[in-house]
Each structure stands twice: as structure tokens, then as C-alpha cells.
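1. One predicted model, sequence on top.
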Amino acid sequence: MINIVLFGPPGSGKGTQAQNLIEKFNLKQISTGDLFRYNMKNDTDLGKLAKSYIDKGELVPDQVTTDMLVDEVKKPTDAAGFIFDGYPRTANQTAELERIVKEVLNSEISVCLSLVVDDEILVERLLKRGETSGRTDDSNEEIIRNRIKEYYTKTAEVAELYKQQGKYVEINGVGEIDEISQKLFAEVEKIK
């Protein structure tokens, strides 16, 4: 089983590359953003609980996110593994994910792939995306820079944990999409 933690700041091409990894290796992507939207849209108990925090402008507690993740991992799938996107973001979430993968899937995290892109390129990409996507958080440079800073602040400790385990790999996220995909594929092939 291949279990990938996919890292990359906003605008790094993570969404595109996740799709390429899914197609190449028959993986199932678990995105915490998608889990939140699904649970809230379908009015599940966890969705209602998450919404109660979001409506107050508060962060959803780790346990609620973790419970959503467990529910998703337990669903039957014919995938050869998972891509975890947007989780873990903290040392506590990293420990939880490791526990879940071990207990529920009888497996372990194979690798943490991190797409690295210069901040100025990220800002440029997101502003360009904002022109066509209609996303307000992609049209304001100050908000974009803050999101990028937040990403680095939050994920630094997680990256360090995977570095200590020898499972952290940085991939240059600048260049042709196919070239970047090939670099990611080569890293996954090493662990198969």
C-alpha cells in the first residue's frame, strides 16, 4: 500500500500533481477541505459540529477533522493507497495520521512529497488563477502572501518529523507539469 502525504503551498500545483499521482498509481485522495465540504453539505453529525465552529469564526478542533478522516479511510476502496492532502498540519495531527494508517489500514505513511516553489512565483500564479477562478482569496496579494506564510508556519514541524523518519522529499514545483510529475513518480517508484 502506498500512502503519500502531499505538501505544497497554495499555488504550488498540488491539485494538478495529486490528480496525476492518482491516475498513475491508482490512489484515493483524501483532502480535508473536501471532507469538510462533503460533511457540511450532507449535514452529517461531524459536518454540523464542524459548522458550529466555523460559524463562530473558530478553528475546527483536530479531533473533529480526525474523526472525518477515519470515516473516509474506513470506506471500501480498490485503490492501492491514499494521498493525504491538507492533513497533517501539526505534530499532533501527524501522530494521529500515523496511528490511523497503522490501526485502520495496517500500513504506514510511505513518503511526504513536498512541492517547492519560490514565493514570488506562487503569488504570480495565484493572482493569475484569481482572474479566472472567481476566488476572492486568490485576487488579493496581501491575503495570498499571508496564506503562504501561514502554510510554512503550520507545516514546518510536520516536515521536520518526516525528515527525521527519512520520508521527506522536496520536488521543484517549477517547470513543465509533465516534468514535475515524472519527478514525483520516480520518488513513489522508490517505495513501491
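-> Nice, thanks for sending it over.
2. okay, CA-based contacts and neighbour counts for the rest of this
-> Noted.
3. Which residue ranges of this protein form strands?
-> With DSSP state E as the criterion, the chain has strands at 2-7, 28-31, 81-85, 111-116, 168-172.
4. Just put these in a markdown table and tack on mean neighbour count.
-> Output for the strands of the chain, formatted as a markdown table (neighbours: other C-alpha atoms under 10 Å):
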| stretch | mean neighbour count |
| --- | --- |
| strand 2-7 | 23 |
| strand 28-31 | 19 |
| strand 81-85 | 22 |
| strand 111-116 | 22 |
| strand 168-172 | 17 |
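5. Which of those strands sits closest to Ile144?
-> Nearest to Ile144, of all the strands of the chain, is strand 111-116, at 16.2 Å by C-alpha to C-alpha.
6. Next, the angle from the closest one to strand 81-85.
-> 40 degrees (axes from the mean of the first three to the mean of the last three C-alpha atoms, to 10 degrees).
7. also this one, for the comparison:
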Amino acid sequence: MLNIVLFGPPGAGKGTQSQKLIARYNLVHLSTGDLLRAQIAQGTELGLKAKKLMDEGLLVPDEVVIGMIDSSLQANKTAGGFIFDGFPRTVPQAQSLDELLAKYDNGISCMVALEVAEEELVTRLLERGKTSGRPDDQDESKIRKRVTVYNTETAQVAGYYAAQNKFHALNGIGPIDSIFEQICELVDKHKPAVATAPAAATSEVKA
């Protein structure tokens, strides 16, 4: 199974590349934000627990998020793998994710981080803000704060995966298809080997 952690600051094009990777490798997109909203909407035990914490103004603990990811893994057993979006953001989260995947004799294949200079990100997001309707895409100070938070979080997790020889940074500026092919080159190096049946034994018959 191919499991990719795709990171990139706001405006780096991570969403676009995620969709292309999902299509090529038959992956399931796991966004913790989407999982959280779905569990709450479905009224699951984890969703109700998360909603109670959020209503009290508290952060949802890692074990609840890991539980939601576990539910998704079990619900998508035939997937070619998963692409993790926005998770893990801390070393403890990365360790918990490794422990969870190990239960299924699996693990993270690689982490790819799209790198884009801050000024370029600000330009892109302010431009996106003209049509996205998102207030955090229209306020330069908020944009810079989001980028700073991302850089701080990624530095920790990047080191964790680098120690496992799974971290790769790519320039996120350039043609979309060119960046995608670079990502695929990295991903292909980490794809699990496909088991092949042993060749049938042959015997030579002499006249």
C-alpha cells in the first residue's frame, strides 16, 4: 500500500497535486478537517466526542483524530493507499500514525513538501482571495501567520521523516504538470514492491 504525506504551505498548489496523485495511484484523500466534519455530521461516537470538546473551546486530542483515521483505513481496505493532508503536524502525531499503520503491517511511504517562497505565496493567496471568498485569503497579515505556522510545524515533522529517509522537498514553482511528474518520480521510488509469482520450472527433454 502506498501512503503519502503531502505537505505544502497555503497557496503552494498542494490541493491540485493531491487530486492528480489520487487519480494516478488510486489513493484515498485523508484530510483531518474533512474527517472531523464528517464524523460530527454522522453523529458517530468519535464525532460526538470531538464536537463536545470543540463546543467547549478545546482542541481535539490526537487520539480522537487517530481514531477517525483508523475508521477511514478500515472503510477503504481496497484502496491503493492514502494521501495524508495536513496530518501529521507534530512528531507525536507522526509517531502515533506510524503505530496505527503498523497494526495493519503498513507504514508511511514518503513525505513530500512543496516549497514556495513566502512572497510568492502571499501574491498567490491575495489573488485567490478575489474569488475564493475566504477572509483568510484576503488579509496579508493572516496569510503570513499561516505560512509561519506551517513552516514551524513542517520543520519538526520533516526531521522525523528525514531520519527514516522518507522526506523530500520539491520546488513548488513551475508548470503544474512538471511539478507533478517530479513528485511521481519520488513517489515511485517508495512504492511497495509488487510480489510476482515464481517462474515455472522448465526441464529440457533430450531426444
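-> The structure has been received and is ready for your questions. The model shown is predicted, which means the values in this text are computed figures rather than measured ones.
8. Superposed on structure 1, what's the mean shift for the top helix by length along structure 2?
-> Counting residues, the longest helix in structure 2 under DSSP state H turns out to be helix 140-162. Superposing on structure 1 and averaging over aligned pairs (mean C-alpha distance after the TM-score superposition for structure 1), helix 140-162 of structure 2 comes out at 0.9 Å.
9. which part of structure 1 lines up with that helix?
-> Counting by TM-score structural alignment, helix 140-162 of structure 2 pairs with residues 141-163 of structure 1.
10. if we can go back for a sec, need the contact partners of the longest helix of structure 2.
-> Applying C-alpha atoms under 8 Å, 6 or more residues apart in numbering, the contact partners of helix 140-162 of structure 2 are 7-10, 88-91, 94, 110-111, 118, 122, 125-126, 136-137, 167-168.
11. Quick one, which of those residues are buried?
-> Buried by 16 or more other C-alpha atoms under 10 Å: 7-10, 88-91, 94, 110-111, 118, 122, 125-126, 137, 167-168, out of the contacts of helix 140-162 of structure 2.
12. now the spatially most central residue of structure 2: how far from Glu45 of structure 2?
-> With distances taken as C-alpha atoms, centre = their mean, structure 2 has Phe84 as the residue nearest its mean C-alpha position (2.3 Å). Phe84 of structure 2 sits 23 Å away from Glu45 of structure 2, going by C-alpha to C-alpha, to the nearest Å.
13. cool, and Asn76 of structure 2?
-> Taking C-alpha to C-alpha, one finds Asn76 of structure 2 at 19 Å from Glu45 of structure 2.
14. what about the residue sitting furthest away from the middle of structure 1, distance to Gln63 of structure 1?
-> Going by C-alpha atoms, centre = their mean, the residue of structure 1 most distant from its centre is Lys56, 24.6 Å out. Counting by C-alpha to C-alpha, the gap from Lys56 of structure 1 to Gln63 of structure 1 is 18 Å.
15. now swap in Gln17 of structure 1 and tell me
-> Distance, Gln17 of structure 1 to Gln63 of structure 1, using C-alpha to C-alpha: 28 Å.
16. Neighbour count: those two, which is higher?
-> The neighbour count for Gln17 of structure 1 versus Gln63, taken as other C-alpha atoms under 10 Å, is higher for Gln17 (21 against 11).
17. which residues touch the more buried one?
-> With C-alpha under 8 Å, 6+ apart, Gln17 of structure 1 has these contacts: 177, 180-181.
18. Next: Leu46 of structure 1.
-> Listed by C-alpha under 8 Å, 6+ apart, the contact partners of Leu46 of structure 1 are 39-40, 64, 67-68.
19. okay, among those, which ones form the most distant pair?
-> Going by C-alpha to C-alpha, the pair spanning these furthest: Met40 and Asp67, at 13.8 Å.
20. Counting neighbours, go ahead and name the busier of the two.
-> Met40 (17 against 13).
21. just checking, that one touches Gly47?
-> Yes. Here Met40 of structure 1 reaches Gly47: they are 4.0 Å apart, a contact under C-alpha atoms under 8 Å.
22. mind listing the helices for structure 1?
-> Counting by DSSP H, the helices of structure 1 are 14-25, 32-41, 45-54, 62-74, 91-105, 119-133, 141-164, 177-191.
23. which stretch among those helices comes nearest Met1 of structure 1?
-> Nearest of the helices of structure 1 (C-alpha to C-alpha): helix 91-105, 8.8 Å.
24. what does the closest one contact?
-> Counting by C-alpha under 8 Å, 6+ apart, 62, 66, 70, 73-74, 87-88, 107-109, 157-158, 161 sit against helix 91-105 of structure 1.
25. any idea how far the equivalent of Asp78 of structure 1 over in structure 2 is from Ser71 of structure 2?
-> Aligned counterpart of Asp78 of structure 1 in structure 2: Thr78 (TM-score structural alignment). Distance, Thr78 of structure 2 to Ser71 of structure 2, using C-alpha to C-alpha: 14 Å.
26. As CSV, the strands of structure 1 with distance to Thr132 of structure 1 would be great.
-> Converted to CSV, these look like this (distance: least, C-alpha to C-alpha, whole Å):
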stretch, distance to Thr132 of structure 1
strand 2-7, 24
strand 28-31, 23
strand 81-85, 23
strand 111-116, 23
strand 168-172, 25
